[in-house]
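J.: Test case, fold it:
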Amino acid sequence: MNHISLYQRELLTDHYHPKVFAYYFKRWESYHMSFHSHKEIEIMYVIDGKCMVETMEESVSMKKGDFILLDANVPHRLMVDKNTPCRMLNVEFSFLKKEGSFPSIKDLASENKNLAEFLLHSRSYVVLKDSNEIYYTLKNVVLELDKKESEKDIMIQLQLAQLLIQIARLAAWEKEKKSEHQQADLYVKKTIEYLHHNYDCDIQVKDISQAVNLHPGYLHRIFKKQTGSTIVEYLTSLRMEKAKMLLADTDIPVIEISYYIGINSRPYFSLLFKKYTNMTPNEYRKSVEQNIVKFGR
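T.: Here you go, the predicted structure:
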């Protein structure tokens, strides 16, 4: 029987159907499996608990709702700690020459962009977080496999096709989310650099958004999400730290410090500084001077 892996070109150039060769539910407790591989593709789905799946490349921690899709002939092993049992659903499948009238993987990929792209990007394994649809489809596959009806094959084909499309869609969504996150990181980094270079100027959020070429509202959202602070809060904190440094390390008059950090109102600067340090600028400078005197003695 000629099995082929998930990323062989034949899947997109010839006609194959997926076929399940093994499946099981199992609760693992304090278990360390030896490295092994299958000629079939394997899905290991964590129903409950935690586990570790090791490949030759890395160790992957998994918890409830996580699943790993291992390609054929990929060495791996399961490790479960004694304090955190793990209940899993495993399904092993491969692809055989098409029989019957149900659409082949090639047919499905020609109609589904996510599936076509997923099958083109070879990898040893992929780990994804389920939103429950994968688990329900896996369970339906198993339920059909357990039936003795002669017509069950068409239902299994339907469920397996649905499963592969769902996994491909989930992988595409994760890839897009990662790309968006990386892009957001870049915009936030540029924003922080702009703030550090221009904190001593009278700048507003619209000026920053123009500098990084991003809509102010979107920039505000991703900055808050990435740093935990709004842009204004970050800028204020930066300015207050610069003010502390100037008060401690220079003889610049207190009444002029605000202009060195881009705040054109002395009363407003004093208000912000006291809110930030619980001291007025004068009190802060005196406290620094007293500590220097004490240290000198």
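J.: alpha carbons only for contacts and neighbour counts from here, please
T.: Fine.
J.: what's around the nearest residue to Asn140 once chain neighbours are set aside, how many residues?
T.: Residue nearest to Asn140 in three dimensions, not counting chain neighbours: Gln159, with 6.9 Å by CA to CA, 6 or more residues apart in numbering. By other CA atoms under 10 Å, the residues close to Gln159 number 19.
J.: what sits against Gln159?
T.: With CA atoms under 8 Å, 6 or more residues apart in numbering as the criterion, the residues that contact Gln159 are 137-138, 140-141.
J.: how many neighbours does the closest residue to Ile43 other than its chain neighbours have?
T.: In space, Ile43 comes closest to Leu69 once its chain neighbours are excluded; the distance is 4.6 Å by CA to CA, 6+ apart. For Leu69, the neighbour count with other CA under 10 Å is 21.
J.: Looks like Leu69 contacts Met44 (just checking).
T.: Yes. Applying CA atoms under 8 Å, one finds Leu69 in contact with Met44, separated by 6.7 Å.
J.: any idea how far Tyr260 is from Leu247?
T.: For Tyr260, the distance to Leu247 (CA to CA, to the nearest Å) stands at 11 Å.
J.: For the two, work out which one has more neighbours and name it.
T.: Between Tyr260 and Leu247, counted using other CA under 10 Å, the more crowded position is Leu247 (21 against 16).
J.: nearest residue to the more buried one other than its sequence neighbours?
T.: Arg285 is the one closest to Leu247 (CA to CA, 6+ apart), at 5.5 Å.
J.: where along the stretch 1-150 of the chain do the helices fall?
T.: 10-13, 105-111, 113-120, 133-146 (DSSP state H, counting those that start in this stretch).
J.: how many neighbours does the closest residue to Asp48 other than its chain neighbours have?
T.: Distances taken as CA to CA, 6+ apart place Lys64 nearest to Asp48, at 4.7 Å, with adjacent residues excluded. Neighbour count of Lys64, defined by other CA under 10 Å: 17.
J.: For Lys64, give me its contacts.
T.: 46-50 are the contacts of Lys64 under CA under 8 Å, 6+ apart.
J.: Next, the angle from the strand or helix carrying the residue nearest to Asn140 to helix 133-146.
T.: If you go by DSSP states H and E, Gln159 is part of helix 152-198. Between helix 152-198 and helix 133-146, the angle comes out at 170 degrees (axes from the mean of the first three to the mean of the last three CA atoms, to 10 degrees).
J.: who's in contact with the residue nearest in space to the middle of the chain?
T.: By CA atoms, centre = their mean, the mean C-alpha position of the chain lies nearest to Lys178, the distance being 5.9 Å. Lys178 makes contact with no residue, according to CA under 8 Å, 6+ apart.
J.: rewinding a little: wait, which of the helices of the stretch 1-150 of the chain is closest to Val212?
T.: Between Val212 and the helices of the stretch 1-150 of the chain, the shortest separation by CA to CA is 31.8 Å, and it involves helix 113-120.
J.: One more, please, to line up against the first structure:
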Amino acid sequence: MIKNFRIVKATTPLSLESEMVHWLTHSHTEYELNLYINVKATIFINETGYFINDNDILFIPANVEHSIYLSNKPKNTQYSRIVINFNNNFIKWMSQVLPIWSYIDTLREKSSYKISLKFEDYLYVSDLFNKILENYQLQNSSDMVINFYYLIKYLANSKNHVNHDSKVYEISRYLDENYKEDITLQKLSELFYLNPSYISRLFRKRTGLTIVQYLQFKRILDAHNAITYKGTDIATACYESGFGVFSTFTESTKD
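T.: Purely as a prediction, here's the structure:
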């Protein structure tokens, strides 16, 4: 067995009745690299939201908090991905023969952890993921390691890190920076010169979330961090995170 490294192709049925499935905020001591096969999700890393669709790739550094909101539309959706976990000991072992540290550092320091690939690039990357998985299962460490090196190098050098020109990206960045304020569709319409109904449809189509859901999730994360790490009392955390009414906060955290 290859130490300090694992890869698995995972499929999770979302059999719940709710349209959104929330996986609580967590972190792990390993790096995580995901190739998403069938998914529509919003993943928050350090409170920044990334909208994930089929064929997207997401790199999550070690010891970084993240939470996942999966769309369950249509109901009973299958959530599928190939996920690689590895730690610094594995990278140290690899670096004895391959110059991988610089590429890991590049991935950690990029302004976005999400990578969206063109179709031809996706074919190459997905082939590498599958080769790594196959060789891992066969315990063929030499081929697995070289393909993993090619993958990390390719992703580190990739220019396809999220489209900063998209309106949804601009709107989400505004929400990330101002979620504690009273934000309405009308206000967003005036800021971005778009029809309120169009903003609502576009945002939900791209992210699987309504504007209200996105704001609630941001506020819940902020309140959770204040309560857990700063010792803030629940009522104060509620108001400081942007929930105008305490009952709205308590109802949101029940979902």
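J.: And the TM-score between them?
T.: Laid over one another, the chains give 0.50 as their TM-score (TM-score structural alignment, normalised by the length of structure 2), with 150 aligned residues with a CA RMSD of 3.2 Å.
J.: that older thread, and the angle from the helix holding Gln159 of structure 1 to helix 113-120?
T.: Between helix 152-198 of structure 1 and helix 113-120, the angle comes out at 90 degrees (the same axes, to 10 degrees).
J.: Quick check: next helix or strand after helix 152-198 of structure 1?
T.: Next in sequence after helix 152-198 of structure 1, counting helices and strands by DSSP H and E, comes helix 205-212.
J.: which residues in structure 2 does that following helix align to?
T.: On the basis of TM-score structural alignment, helix 205-212 of structure 1 is assigned to no residues in structure 2.
J.: buried set for that helix?
T.: 205, 208-209, 212 (16 or more other CA atoms under 10 Å).
J.: List the buried residues of the following helix or strand past that helix.
T.: Heading C-terminal from helix 205-212 of structure 1, the first helix or strand you meet, by DSSP H and E, is helix 216-227. Judged by neighbour count using 16+ other CA under 10 Å, the buried positions of helix 216-227 of structure 1 are 219-220, 222-224.
J.: Name the nearest of the residues you listed relative to Lys113 of structure 1.
T.: Lys113 of structure 1 has its nearest neighbour among the buried residues of helix 216-227 of structure 1 in Ile222, at 28.9 Å by CA to CA.
J.: what residues are up against the closest one?
T.: By CA under 8 Å, 6+ apart, the residues touching Ile222 of structure 1 are 184, 188.
J.: Look up how far Ala168 of structure 1 lies from the aligned residue in structure 1 for Glu109 of structure 2.
T.: Matched to structure 1 by TM-score structural alignment, Glu109 of structure 2 sits across from His121. His121 of structure 1 sits 11 Å away from Ala168 of structure 1, going by CA to CA.
J.: In terms of neighbours, single out the busier of the two.
T.: Ala168 (20 against 9).
J.: to the chain's geometric centre, what's the distance from stretch 25-39 of structure 2?
T.: 7 Å (CA atoms, centre = their mean, to the nearest Å).
J.: That one corresponds to what range in structure 1?
T.: Using TM-score structural alignment, stretch 25-39 of structure 2 pairs with 35-49 in structure 1.
J.: so where do the helices sit in the stretch 151-255 of structure 2?
T.: When secondary structure is read from DSSP H, counting those that start in this stretch, the stretch 151-255 of structure 2 shows helices at 167-178, 185-192, 196-207, 211-229, 234-240, 246-252.
J.: Please identify which of the ones you listed is closest to Phe5 of structure 2.
T.: So among those, helix 211-229 is nearest, using CA to CA, at 29.8 Å.
J.: between that closest one and helix 196-207, how big is the angle?
T.: Counting by the same axes, to 10 degrees, helix 211-229 of structure 2 lies at 60 degrees to helix 196-207.
J.: secondary structure element for Lys244 of structure 1?
T.: Here Lys244 of structure 1 is assigned to helix 231-249, by DSSP H and E.
J.: Next, the buried residues of that helix.
T.: Buried residues in helix 231-249 of structure 1 (16+ other CA under 10 Å): 231, 234-244, 246-248.
J.: How about stretch 107-114 of structure 2?
T.: For stretch 107-114 of structure 2, the buried set under the neighbour-count rule, 16+ other CA under 10 Å, comprises 107-108, 112-114.
J.: For those, work out which two are farthest apart.
T.: So, the buried residues of stretch 107-114 of structure 2 by CA to CA: farthest apart are Arg108 and Lys114, at 11.2 Å.
J.: per the alignment, Asp127 of structure 2 corresponds to what in structure 1?
T.: For Asp127 of structure 2, the residue aligned by TM-score structural alignment is Tyr136.
J.: And for its match, the neighbour number?
T.: Neighbour tally, Tyr136 of structure 1, other CA under 10 Å: 12.
J.: Who are the contact partners of it?
T.: Contacts of Tyr136 of structure 1 (CA under 8 Å, 6+ apart): none.
J.: End to end on stretch 102-118 of structure 1, go ahead and measure it.
T.: So stretch 102-118 of structure 1: terminal residues 21 Å apart, CA to CA.
J.: I would like the residues contacting that stretch, please.
T.: For stretch 102-118 of structure 1, with CA under 8 Å, 6+ apart as the criterion, the contacting residues are 11-18, 98, 154, 157, 161, 164-165, 168-169, 171-172.
J.: Can you add distance to Asn225 of structure 2 and give the buried residues of stretch 107-114 of structure 2 back as CSV?
T.: Formatted as CSV, the buried residues of stretch 107-114 of structure 2 follow (distance: CA to CA, whole Å):
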residue, distance to Asn225 of structure 2
Leu107, 25
Arg108, 22
Ser112, 22
Tyr113, 21
Lys114, 23
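J.: Which member of those residues is positioned nearest Lys187 of structure 2?
T.: Using CA to CA, Ser112 comes nearest to Lys187 of structure 2 of the buried residues of stretch 107-114 of structure 2, at 26.9 Å.
J.: which non-adjacent residue is nearest the closest one?
T.: Ser112 of structure 2 sits nearest to His161 (CA to CA, 6+ apart), 6.3 Å away.
J.: neighbours of that neighbour, just the number please.
T.: By the other CA under 10 Å criterion, the neighbourhood of His161 of structure 2 contains 19 residues.
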